[in-house]
Every structure is written in structure tokens, then in C-alpha cells.
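**Student:** attaching a predicted model along with its sequence, questions to come.
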Amino acid sequence: MSHDLESHVHESARRARAAALDLRAVPRATKDAALEAMADALIARTDEIVAANALDVSAARESGTGEHIIDRLRLDADRVAAMAQGTRDVAALADPVGEVVRGSTLANGLQLRQVRVPIGVIGMIYEGRPNVTADAAAICLKAGNAVLLRGSGSAARSNEAITAVLRTAIASVGLPEDAIQAIDPSDRSSSTALLKARGLVDLVIPRGGAGLIQTVVREAQVPVIETGTGNVHVYVDADADLAMALDIVVNAKTQRTSVCNAAESLLVHKSVADEFLPRVVAALRERDVTIHGDPAFAATDSAVVAATDEDYATEYLSLDIAARVVGSFEEAVAHIRTYSSGHTEAIVTGSLATAQRFTAAVDAAAIMINASTRFTDGGEMGMGAEIGISTQKLHARGPMGLPEMTTTTFVVTGDGHIR
């Protein structure tokens, strides 16, 4: 990494820190006005954003990028409109800054309050999806933070266009442009410089594949929240309503394949396998899903590919699913514990007791009972746009919305108290 590049990134971080200090005292009304201005600008400049994105998509196709990755990268008018609506949704949410998490009057008369405050400067390192640029900027701004956005080279033109739109918008209501900055992705070392900006950057959030996340965790000298991969399972229990199970499996796998909350593995209890396997295999095959299955699945349809241990450990992000029949609830849980990435796990069952056992036995950021895994999403959970889904256990876990982008300060009020 060149000294000039590191200096440039760190100078951006210094400007972000100055902007973050200004944002701490900005009232909700001003932040919401900025968010509305951002949404209006995204709509007004849609053609400009889509044109920049078309260049990224074209370059990706020319380089042989897979279609599931291009789907993440692609923007059209509807997707830009969704970005704008996500920004408006954030504006409509309660401001977490100033919320009293807990408070009490101590025995000596001191009044104690634990209050939410902005984190400061947040660095985002992410792959592919340019919508993350708008989502992250909106959430960070509403929570009083400045954000440094280091997207991938594949989305460089898209992210540059979106960032320029957002910076102009917030400046129009008097907020510092440097609260939203893009880090040049043309040199991989810019990520390293961001990760080494200790004292300038308060938190880094990686969002992308396992390789990106592990690189960030390994190299970071600043705190990191991991947004883990999604090796997501659906377990069809002995007491499942099989019509419901079929709908859930098909939705979880095929509604959108290139996202972390899509199902990647299917487990079916042996007592319902004879009835359920032909139905689910036919439904998935009808939607062009390749099934990597155990002998029971292979016996159902000759198109089933023999599954390997690697298949069960894979986050496909494509029209592929690993599948097997399990002999018991305990075997299903053991399989999930072996291969789960801790993102989302689902059970389909008519037994309340079994659902409760599953919730207690499975360790994941989100657990779905008789519902598609696709609901592990900040918007679907009523949080507005999310900045990512944390699979770690400290500070934030699951979809990260506004409260997760704050820390706390203890405010102690006395009346001349001395110790």
C-alpha cells in the first residue's frame, strides 16, 4: 500500500470525523429533512444513476461475471425508487439518539441515565450491491454518524453517482457533505487503509461474501461487526403441514436467490419423506433449481445431483439447494449445528413443543417458525432499510437498523455530590 493512498484515505476519515462531531447535535427534524432531500434527489437523478450502473453491468458481463452477481449489481428505475423509498422509511422512524436505555436514582441521590449517542465514523466495505450505498448512508445519517463507503470496483460508477447525489442533497439542508464519502475502489489497498485508520474510524462493517468478511476481520485494526454469510436451512418436521412446507421451501429458495437469507439447505424428517419429497423435488425442478441431494432425494428424481459435505457447507446464492432426509429432530439439529453460518434457520412444524425445542437448540441470529427465511430483513421486520445482518454476538445481532448504529453514554446528574 502506497503512503499517498493511505494518507488520502485517512484524510477522508479526518473530514468524516469532523462531520460526525457536527452531526451529534443535529436535531431530528434536520436529519429527516436531509433524508427526504436524499430520496427526492435519487428520484430526480434516476437516469444518471441508471446510466452509470449500465456501464458497470456491461463491464461485469464482459468479464464473465455470473448472472446471480449481476442481479445484485443491476439497477433500474424501480430499484432506484426502492432505494428512495427506503430512505423515506428511515426518515419516518424514531430517532434513536437521545433514547434513555435505562435510568434510576441511586441511593445517594445521583440521577443515572444511559443514553443512546452516535457511534461516530462508520466504514462500510461491501461488494456488488450499489443499493447498499444509499441504505448505509441513510441509516448512518439518521443515527448521527458519518460514513465512509468503500464499495467494490465492479460497482464503482454506480456508487460514485449515488454518492454524488446524496452529498449534494444533504448539503442543500445545511449538513456537511463529508458526512457521506466514497472511498476509491480502484486500488484494493484502499480497504486496508480504511481498516488501519484506528482513532479515525470507530467501526467497520463488511458486507459481502465469506472471503471479504474474513479478510476484514483478519486485517482490521478498528472494531468490526461481521455480517456473516447465509448458509440457511429449512427443516420440515414430522408434524409439518406439507402444503405449507412446500410454499415455504419454494419461496425461501427461489423468491430471490442472490441474497443471504435465501435457503441453501433442506432437511426433511423421514416420516414425511415419502409424501413430501416427490412434491418438493417437482416444485423446485419446475423452477430450475438444481438439487444436491442424499440417496433418498436421488431416488426421487434422476436429475438430483449427489450431495457432498462441501455442498452442505455451501452458500450457493444461485438456483441450487443441498437436501437430505433426517431420521429425527435431533439429527436435523445436529446437521444445522455442523453447517450453519448462524444467520437464519427455519422449522416447519405443527407442534408448539417442537418449535420451542428448535428455538432453544439452534443458535442463529434469526429463527423462523412456519415462515420463509426471506423475512430476515430489516425492512420486513419493520426496521426500515438495514445496514446488514450481523451473525456475531456482541453489540448487534440480526438485522442492524438505527439502534444498532448507536452506542451509549452514561449521564450522571448530581447536586454537589462528592465521593
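**Tutor:** Structure's in. What do you need? Just so it is clear, the structure is predicted and the values come from calculations on it, not from any experiment.

**Student:** C-alpha only now, for contacts and for neighbours.
**Tutor:** Will do.

**Student:** please enumerate the helices of the stretch 201-350 of the chain.
**Tutor:** Remark: helices assigned in the stretch 201-350 of the chain by DSSP state H, counting those that start in this stretch are 210-219, 242-254, 270-286, 295-300, 309-312, 329-339.

**Student:** contacts for the second one?
**Tutor:** For helix 242-254, the external contacting residues (Cα atoms under 8 Å, 6 or more residues apart in numbering) are 234, 236, 261-264, 266, 276, 279-280, 283-284, 287, 289, 319, 321, 348, 370-374.

**Student:** circling back: could you dump the helices of the stretch 201-350 of the chain to CSV with mean neighbour count?
**Tutor:** CSV is the format used below for these (neighbours: other Cα atoms under 10 Å):
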stretch, mean neighbour count
helix 210-219, 15
helix 242-254, 20
helix 270-286, 17
helix 295-300, 18
helix 309-312, 16
helix 329-339, 17
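
**Student:** please compare the first structure with the one that follows:
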Amino acid sequence: MTLVQENLDIKSQARAAKKASKKISILPTEDKNRALYILAEHLEAGYESIIEANKVDLQNGIEAGYTPAFMDRLTLTKERIIEFAEGLRQVAGLEDPTDQVISDWTLENDLQVKKVTVPLGVIGMIYEARPNVTVDATGLALKSGNAIILKGGSSAIHTNKAIVDVIQHALEHTKIPKEAVQFIASTDRKATQQLFTMKEYIDVLIPRGGASLIQTVVQHATVPVLETGVGNCHVYIDSEADVEKALPILVNAKTDRPAVCNAAETVLIHKDWLQKHKDELVETLQKHSITVHGDEVALSAIPNAIPSGEEDWANEYLSLHIAMKIVDDVHEAIDHIDHYGTKHSEAIITENQETADVFMKLVDASSLYHNASTRFTDGGALGFGAEIGISTQKLHARGPMGLPALTTVKFLMTGNGQIR
């Protein structure tokens, strides 16, 4: 397996990013937008070099025995690179999240107080296989006035390095210093661990990937972490669910893109609804090749279902497998979600507004749905443009994180000689 391995001075890269962040933080919106358009043009013009690098990662993936779904996420084509470029243009068209006045007031002593949005500074992005993250994260960081240090997974390292080479070359034709985008071209885990503790240069870390990666960053970093979450998402079908809504929503949440974090992994079904609609449910599951891992009641209702174990309730299958539990009421469903959920996305299907209200108020998750699919937990789908990840924590940002999540605030006070 061919891997990039260079002699790196990560501290120097971080120091350069910090210095560049000062310059980009004061650039006017039009300069940042122009830079994103230039980046888009260079990506489209330089697609051949990116695809050549991608071939090396794909060959390594074949040798490593990666799954077809993994290989699909890793594969780049000219069309996909053009989509990356178009994404940058879309980000350029979004409102600048910096220098926004959140509130302002004047004290009794005539001291003027203003609360405004400002860039975070330097973002450390630690992620796995998806090369699109390299472009999306860069575009969002630069538009919000931040520098970014990218540490992608080894499976896409040649592809990511080629993309960043194009980006840095493009930045030479803009007012943004090319040092504002840094790439850690190493597969050594020590390089990632070094980023965890560089508080003097990095303002926030954003991990994006599987549970193992995210928890490693959360548990070991001394730099503040914007925690993105894995998705053990649930669909609860209530006793008063409309079958013509429930089944299409369940199918969409499970099968539209099974390997993404907002896909449903568990369906909770009210016992009375199951009794009324068992035949339609079975037919739908079979039609869409969904394999059920069920509790005792589900096993008796669903042909060829697999007995569920404790691990099934917590499993992120990322495939056409789903766990199924039959419950007595909405409160049992909520208790199950509280125990096994990952605070990502949860849905209730019901025509009873009171039941829906209970679910929406009591379930602790970043994104809740009444009579809709969990697949909408996505920055693009919710109108944010691109997203840098989906936060399942409660401080600073929660849910799909677009441009506003990459800012913080300053209080600006203006006086005329006031003292205290």
C-alpha cells in the first residue's frame, strides 16, 4: 500500500495558520467570495491531477478490501469534482456570518455595548474517508473568516493532498494567504494526537467520522471540541400513525442512503399499530430488502427476522438492516431512545398532536421530526448551504453546522472617558 509520509513540522503549520487567520478575519466579504469563486475555477481546471491521485487511494482501497459503499464514497470523477466547485460557489452566495450585530444597548452612564459575531480563528478538522469534506470544510472556514488545518484519514490521503495543492495554488491569486489552508500529509497517528494539544494555535477541533474517531478526539483533546455525532436514529410509529405516511417515511429513512448518519437504525412500533398493519409492514420490508433484528413480538410478526441482542439497539448498521422493538406507548419509546440514542435525529409518526408534542418536548436530540423522515438532518436540505458536520452536543452549536456555527462573539464597548 502506497502512503504519503513526509517530514512534517506540524507546529510550524499551525503557527502559519494562526498568523493567516488574523489576515483573513479582517477581509471584506467580497474578497472572501471572490476567493471561493477562484478556488472553484481551479478545482474544475485541475480535476485531472486530483483524479490521478484518487486512483492511488482507490488501488490501496482494493488491496485493503474496503466495502463497495466505502469505495463509492472514496471515488472521484470529473462530475463529482465539478459538484465540489459548485458547492464553493453556493457558499460564496450565502450571507457572511461575521460582523453581525446580535444586540446593542447603552448603559445609564452612556457606555455603548455591542455584541457582534467574529471568526473562531483556526479550525482543526479531523475526518475520515470523504474527499468532499476537504472542499466543504475549506469553503465554510474561509467564508467565515477562519483558517483551517485539515487532517484526513489515510484512505484518502493522496486525493486530499492533491485537492489541497490545487486550493493553495488558487489562493495565491486571492487576498487570502495560502497558509490559511494547511494539510497534515501524514498517516502517523502521532500527527493527529499532536493536534489535540495545540491550544496556543488551534481554537477548536471538529472530528467528523465514526464513533471511534469522535470519541478519541473528545477524550484526549485539550483543545475545545465541537463534537459531531454518529447516528443511531429512531423512527417511532405510534398507534395513531397514518399507514400511508408511516411506511414511506420508514422506507426513506432506512433505504435512501443507508450508510449516512441520518439514516434510521431502529424502528419502534406501537403494539396496536402493528396488529392493524402487520401485513402491509411485512410486504414493505420485503419489497425493499430490509432485514429486521427484532424483539420477541417482532419475531412473531416479521418472517425471517433475526433475534435482536443488546448490541442491536445501539448498532449503527449503515446498511439495509434495522432493529425493531414493539412498545406499549410513546413513553416506552422515549425511554428506549433516551437509553440507546445518540442525540442525532429522531422521528415520530402520529396523527395525535398531543402525543407528538410529548415526543418533541421530551426526546433529547439535536433534530426531531413529526411525520417526516430523519434524512432531512443535513445542512443542504435545511437550507444552510454546505455543512461542516452535525453537532450532537449542547454548547455553542447543535444540529447541522453551517456558517454561523463557525463564529463566536465579542462584546465591543465604546465610551467617552467612563470609569468604574
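**Tutor:** All right, it came through fine. Keep in mind that this is a model prediction, so the values were computed, not measured.

**Student:** thinking again about what came up before, please narrow the contacts of helix 242-254 of structure 1 to those residing in strands.
**Tutor:** By the criterion of DSSP state E, membership of the contacts of helix 242-254 of structure 1 in strands covers Val234, Val236, Ala263, Glu264, Leu266, Ile321, Val348.

**Student:** ok so, going back, adding distance to Ile49 of structure 1, write the helices of the stretch 201-350 of structure 1 out as TSV.
**Tutor:** Supplementary listing: those in TSV, determined by distance: least, Cα to Cα, whole Å:
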stretch	distance to Ile49 of structure 1
helix 210-219	26
helix 242-254	28
helix 270-286	36
helix 295-300	45
helix 309-312	38
helix 329-339	39
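
**Student:** to Ala361 of structure 1, which of those lies closest?
**Tutor:** helix 329-339 (7.1 Å; Cα to Cα).

**Student:** now do the closest one: which elements does it pack against?
**Tutor:** Judged by 3 or more Cα pairs under 8 Å, 6 or more residues apart in numbering; DSSP states H and E, the packing partners of helix 329-339 of structure 1 are strand 263-269.

**Student:** tell me the counterpart of Tyr369 of structure 2 in structure 1.
**Tutor:** Using TM-score structural alignment, the equivalent of Tyr369 of structure 2 in structure 1 is Met368.

**Student:** wait, isn't that match in contact with Ala355?
**Tutor:** No - look at Met368 of structure 1 against Ala355 with Cα atoms under 8 Å: they stay out of range, at 9.4 Å.

**Student:** overlap of the contact sets of the two?
**Tutor:** With Cα under 8 Å, 6+ apart, Met368 of structure 1 and Ala355 have common neighbours Ile347.

**Student:** just to revisit the earlier point, now, which of the ones in strands among the contacts of helix 242-254 of structure 1 sits nearest Ala29 of structure 1?
**Tutor:** Ala263 (40.1 Å).

**Student:** my read: the closest one touches Thr229, true?
**Tutor:** No - contact status for Ala263 of structure 1 versus Thr229: not in contact, 11.7 Å apart, counting by Cα under 8 Å.

**Student:** more neighbours: the two, which one.
**Tutor:** Ala263 (34 against 25; other Cα atoms under 10 Å).

**Student:** ok, the more buried one to Thr254 of structure 1 distance?
**Tutor:** Note on Ala263 of structure 1: its distance to Thr254 of structure 1, by Cα to Cα, to the nearest Å, is 8 Å.

**Student:** tell me, how many residues neighbour Lys361 of structure 2?
**Tutor:** Lys361 of structure 2 has 9 nearby residues by other Cα under 10 Å.

**Student:** can you pull the contacts of it?
**Tutor:** Applying Cα under 8 Å, 6+ apart, no residues contact Lys361 of structure 2.

**Student:** what's the distance between it and Asp328 of structure 2?
**Tutor:** In terms of Cα to Cα, Lys361 of structure 2 sits 19 Å off from Asp328 of structure 2.

**Student:** now swap in Val225 of structure 2 and tell me
**Tutor:** From Val225 of structure 2 to Asp328 of structure 2 the distance is 39 Å (Cα to Cα).
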